[in-house]
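Participant: any chance you can model this:
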Amino acid sequence: MKKKLIVTDIDGTLVNDQKEIMPETKHELKKLIAQGHRVVLCSGRSINGLKDYLMTLGLWAMPDEYAITFNGGNVFDLATMKSIDAHYLSADQAIEADQLAKQLRVGDTLVVASQKSYAVNSQMNAQALEDIRDSQLVPVETDNYDFLEGEDIQKCLWTDEPDRITMVAKQIPAKYFDEFQIVRSGPIFLEFLPQDSSKGNAVQRLAQRLNVDLKDVIVFGDEENDLSMFKVAGTAVAMRNARDEIKEYADQITVTDHNHDGIGKTLKLMFE
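Facilitator: Sure thing, here's the model as predicted:
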């Protein structure tokens, strides 16, 4: 079989509700890696938030291995831990998205490449703290935007209860969609990213770097921010636990959900 590039989202996809890679999924991925297929983790998390999973799969600090972070905003060479493809918001864009969040009364933080999450003139809500925990970011509360001069801004992250995120997303003026890549990365998260930053764009650029035809790319995902990957990959696989509107864009659905080795069981069938 021709070697494949297997790209997987993390939360709701690779890991279960306890944030663990299930045994069969780990076994199948490690087996495919040993056979020469490539596995790339692709997430809205920071690189710190991927480290434990990359170590579990034997990819951390290995030569010619890569990981996609911040929804395509940064691609890391895991041997050198240097970015090979980075995209950032300008300071003006960061302030604009932050101020809109305050106008719409939704929680928000500014996440930067140096692994910090800033809240400006506000306290971090429970949803923001969940992101900080999963991404292993350093929380910083401040009363001004002076920090923007010395930071590379990955994204403005809006956080709140799912129904509240759904409501405020409908209130975003159209001009913002021309200036930002705006995606929902989870029920409680809405992200404002650089316009050319997406998981799909990152997968395309990495596949080109690795000389892999897009028809030989398999992607797994469960949320709106995974759809850009679905559109470019040869095989797009939605998790059984994904929303129906996400499944509509997939070529196939995993045989079970993320809590029951959905990726592992599906890969086993695909590579029989």
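Participant: can we go C-alpha only for contacts and neighbour counts from here?
Facilitator: Fine.
Participant: as a check, name the ranges of all helices in the stretch 1-150 of the chain.
Facilitator: Assigned by DSSP state H, counting those that start in this stretch, the helices in the stretch 1-150 of the chain fall at 23-34, 51-56, 91-103, 126-135.
Participant: out of those helices, which is closest to residue 155?
Facilitator: Smallest distance to residue 155 across those (Cα to Cα): 7.4 Å, for helix 91-103.
Participant: now the closest one: buried residues?
Facilitator: Counting neighbours by 16 or more other Cα atoms under 10 Å, one finds that the buried residues in helix 91-103 are 91, 93, 94, 95, 97, 98, 101.
Participant: before we move on, what about stretch 164-180?
Facilitator: 165, 166, 168, 180.
Participant: show me those residues that map onto helices.
Facilitator: Among those, DSSP state H puts 165, 166, 168 in helices.
Participant: now the first one, nearest residue through space, not along the chain?
Facilitator: The shortest distance from residue 165 to any residue that is not its chain neighbour, by Cα to Cα, 6 or more residues apart in numbering, is 6.4 Å, and that residue is residue 188.
Participant: one more, so I can put them side by side:
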Amino acid sequence: MHQKLIALDLDGTTLNPDAQITLKTQRTLTELQNAGHIVSIVTGRPNRLSESIYQQLRLTSPMVNFNGALMHIPGQTWAGEYQYTINKAIVFQLFQLKERFKIQMIAAEGKTMFLADQAYANSLSFFPTTLKSDEILTQASLKQEPAAVTVFVERADQNALRAEILREFPDVSVNTWGGPASVLEIVHRGIHKTTGLAKLAAHYDIDQSDIIAFGDESNDLEMLAYAGTGVAMQNAIAPIKAIADDITPLTNAQDGVANYLRQYFKMD
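Facilitator: Sure thing, here's the model as predicted:
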């Protein structure tokens, strides 16, 4: 079988419910890399929360973070690296809107930056529950344009805040997170996972029809639609299953990605 590009969402997809890579998944992805296929992480996570997984899988491909806003090779200087950023004035505007919209936390991130206006105790583990002094977000500490701004807001205020941001800043996109948390994520307008996936395919000269992409949530929609084979997880939300070319028989708790790939590539 000729070379394929395998694009992997992390949470709810390649990672099990404990956010771990299982031995079966690791072994399967290593075998596919050794056979000459490209395995790449395409995630909404920041690079600070995905580089350990990248190292564990011994990947050498570029990684896509912040839902397409950043593509880089961890630990290397790479000519193809990019980062789409947004105007930091958005953050200052959010400070003004805190009371009106019951905003609980604002975080601004980029490849080499993490700042939050307060610690936020949550079950997501995406944000530190205590902040170091150099991680506190203020107008003075925010010196560079962020790749992504994450806003925790009361669910009742989510839609109104989203509309307000888009009205004030037409050059951004505002996405909502799946799952129990009420979160808005602000990125450069028109950026999504396919932004990175298309650049990956071009970098490796791989045809769109030779891309296999796995996902489970709304931020995977464009990626699965773009891939030659868009695969929804058994545990995916209904709109993702509806547009997918295929659905894994097993969930992310049952090694769904590894099981699917082993059958697809006839590895057993």
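Participant: and the TM-score between them?
Facilitator: The TM-score (TM-score structural alignment, normalised by the length of the second structure) is 0.86; 258 aligned residues with a Cα RMSD of 2.6 Å.
Participant: re the thing from before, need the ones in helices among the buried residues of stretch 164-180 of the first structure in JSON lines with distance to residue 120 of the first structure, can you?
Facilitator: Listed next are those as JSON lines, based on distance: Cα to Cα, whole Å:
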{"residue": "165", "distance to residue 120 of the first structure": "19"}
{"residue": "166", "distance to residue 120 of the first structure": "23"}
{"residue": "168", "distance to residue 120 of the first structure": "19"}
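Participant: looking at those, spot the one nearest residue 118 of the first structure.
Facilitator: residue 165 (19.5 Å).
Participant: that closest one against residue 190, yeah?
Facilitator: Yes: between residue 165 of the first structure and residue 190 a contact is recorded at 7.0 Å, counting by Cα atoms under 8 Å.
Participant: mutual contacts of those two, please.
Facilitator: Taking Cα atoms under 8 Å, 6 or more residues apart in numbering as the criterion, residue 165 of the first structure and residue 190 both touch 158, 159.
Participant: can you give me the strands for the second structure?
Facilitator: Counting by DSSP state E, the second structure has strands at residues 5-8, 38-41, 63-65, 70-72, 82-83, 103-110, 113-116, 148-153, 172-176, 183-188, 211-215, 229-232, 246-247.
Participant: which one of those lies closest to residue 240 of the second structure?
Facilitator: Using Cα to Cα, these put strand 229-232 closest to residue 240 of the second structure, at 6.2 Å.
Participant: what is that closest one packed up against?
Facilitator: strand 211-215, helix 221-226, strand 246-247 (3 or more Cα pairs under 8 Å, 6 or more residues apart in numbering; DSSP states H and E).
Participant: these: which one's closest to residue 150 of the second structure?
Facilitator: Once those are compared by Cα to Cα, helix 221-226 is nearest, at 19.8 Å.
Participant: where does the closest one end up in the first structure?
Facilitator: Mapping helix 221-226 of the second structure onto the first structure (TM-score structural alignment) gives residues 227-232.
Participant: average gap between the matching stretch and the second structure?
Facilitator: Its aligned residues in the second structure lie a mean 1.4 Å from stretch 227-232 of the first structure after superposition (mean Cα distance after the TM-score superposition for the first structure).
Participant: for residue 35 of the second structure, give its distance to residue 202 of the second structure.
Facilitator: For residue 35 of the second structure, the distance to residue 202 of the second structure (Cα to Cα, to the nearest Å) stands at 20 Å.
Participant: ok, residue 94 of the second structure next?
Facilitator: Residue 94 of the second structure is 37 Å from residue 202 of the second structure, by Cα to Cα.
Participant: could I get the contacting residues of the aligned partner of residue 111 of the second structure in the first structure?
Facilitator: Using TM-score structural alignment, the equivalent of residue 111 of the second structure in the first structure is residue 113. Listed by Cα under 8 Å, 6+ apart, the contact set of residue 113 of the first structure reads 151, 152, 153, 154.
Participant: what about the third one, how many neighbours?
Facilitator: As a burial measure, the neighbour count of residue 153 of the first structure was computed by other Cα atoms under 10 Å and equals 25.
Participant: who touches it in this structure?
Facilitator: 88, 89, 90, 91, 94, 110, 111, 112, 113.
Participant: do the second one as well
Facilitator: In this structure, residue 152 of the first structure makes contact with 88, 89, 112, 113, 114, judged by Cα under 8 Å, 6+ apart.
Participant: check contacts around the last one.
Facilitator: Remark: with contacts taken as Cα under 8 Å, 6+ apart, residue 114 of the first structure is in contact with 151, 152.
Participant: again with the second one
Facilitator: Contact partners of residue 89 of the first structure, counting by Cα under 8 Å, 6+ apart, are 152, 153, 154, 155, 193, 194.
Participant: tell me how far the equivalent of residue 271 of the first structure over in the second structure lies from residue 216 of the second structure.
Facilitator: Residue pairing (TM-score structural alignment): residue 271 of the first structure is matched to residue 265 of the second structure. Distance of residue 265 of the second structure to residue 216 of the second structure, computed by Cα to Cα: 21 Å.
Participant: what's the answer for residue 110 of the second structure, then?
Facilitator: Counting by Cα to Cα - residue 110 of the second structure and residue 216 of the second structure are separated by 24 Å.
Participant: mind checking which of these two has more residues around it?
Facilitator: A count of neighbours by other Cα under 10 Å puts residue 216 above the other of residue 110 of the second structure and residue 216, at 29 against 23.
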